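Colleague: Quick one: sequence plus predicted model below, questions after.
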Amino acid sequence: MRFLSVALVVLVMPFSTLAETKTYTLEGMTCQSCVKSVKAQVCKIPGLDTCEVELNKVTLSGKTLDEKLIESAITKAGYSILPKKAHH
């Protein structure tokens, strides 16, 4: 039983340090130059573990994601975040 308890602790510990992941839909990105502009601003935000930028989509992960910094970086690149659609 003691071995089982230790095994459970080892298995559960990594999940407590998982990063949060958020995806943002952007308006107006039409080409790879747009992607490069957004990457240049967004991917330099401190604390990011991953930063993936595609046409009209940014996916970020990190232990803490600062919404204001993210929005500011996207705005500085010349784009805006589209509001999430409500699901009914």
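Modeller: Perfect, I can see it now.

Colleague: alpha carbons only for contacts and neighbour counts from here, please
Modeller: Will do.

Colleague: can you pull out the strands in the chain?
Modeller: Secondary structure of the chain (DSSP state E): strands located at 20-27, 48-54, 57-62, 80-81.

Colleague: Can you name the residues that contact the most centrally placed residue in the chain?
Modeller: Central residue of the chain (Cα atoms, centre = their mean): residue 60, 1.5 Å from the mean position. Residue 60 makes contact with 21, 22, 23, 48, 49, 50, 51, 52 under the criterion Cα atoms under 8 Å, 6 or more residues apart in numbering.

Colleague: Generate JSON lines for those, with distance to residue 15 and neighbour count as supplementary columns.
Modeller: Formatted as JSON lines, those follow (distance: Cα to Cα, whole Å; neighbours: other Cα atoms under 10 Å):
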{"residue": "21", "distance to residue 15": "14", "neighbour count": "16"}
{"residue": "22", "distance to residue 15": "17", "neighbour count": "12"}
{"residue": "23", "distance to residue 15": "20", "neighbour count": "12"}
{"residue": "48", "distance to residue 15": "18", "neighbour count": "19"}
{"residue": "49", "distance to residue 15": "15", "neighbour count": "15"}
{"residue": "50", "distance to residue 15": "17", "neighbour count": "12"}
{"residue": "51", "distance to residue 15": "20", "neighbour count": "16"}
{"residue": "52", "distance to residue 15": "22", "neighbour count": "14"}
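
Colleague: ok, and here's another one to check against it:
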Amino acid sequence: MTETTYTVTGMTCEHCVNAVSEEVGQIEGVESVSVDLPTGLVTVVSLRELRDEDVRAAVDEAGYQVA
């Protein structure tokens, strides 16, 4: 298992949290996604190391950006 934390900008509400969690959660190998709204930290637990480009693309698809 691998745990990686990203800082995501632009999230302001629970809808934002759900959108980011859903998109990132669809990446192959992701086991769980935890979002801390006040800090913008998104922690991803996965079976293998993820490519940053894949996480960035998923966050972008949700409408936000990885800082």
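Modeller: Ah, there it is. Note that the structure is predicted; figures quoted are calculated from it, not measured.

Colleague: need the strands of structure 1 in JSON lines with distance to residue 7 of structure 1, can you?
Modeller: As requested, these are exported to JSON lines (distance: least, Cα to Cα, whole Å):
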{"stretch": "strand 20-27", "distance to residue 7 of structure 1": "25"}
{"stretch": "strand 48-54", "distance to residue 7 of structure 1": "27"}
{"stretch": "strand 57-62", "distance to residue 7 of structure 1": "27"}
{"stretch": "strand 80-81", "distance to residue 7 of structure 1": "43"}
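
Colleague: closest one to residue 34 of structure 1 among those strands?
Modeller: Ranking those by proximity to residue 34 of structure 1 (Cα to Cα) places strand 48-54 first, at 9.1 Å.

Colleague: mind checking how far the counterpart of residue 52 of structure 2 in structure 1 is from residue 24 of structure 1?
Modeller: Alignment note (TM-score structural alignment): residue 52 of structure 2 maps to residue 67 of structure 1. Separation of residue 67 of structure 1 from residue 24 of structure 1 (Cα to Cα, to the nearest Å) stands at 11 Å.

Colleague: Where in structure 2 does stretch 29-45 of structure 1 fall?
Modeller: Going by TM-score structural alignment, stretch 29-45 of structure 1 sits over residues 11-27 in structure 2.

Colleague: Distance from the chain centre to the matching stretch, please.
Modeller: 7 Å (Cα atoms, centre = their mean, to the nearest Å).

Colleague: in that stretch, what counts as buried?
Modeller: Across stretch 11-27 of structure 2, burial judged by 16 or more other Cα atoms under 10 Å covers 11, 16, 17, 19, 20, 21, 23, 24, 25.

Colleague: same thing with stretch 52-69 of structure 1?
Modeller: For stretch 52-69 of structure 1, the neighbour count (16+ other Cα under 10 Å) marks 53, 54, 55, 56, 57, 58, 60, 61, 62, 65 as buried.
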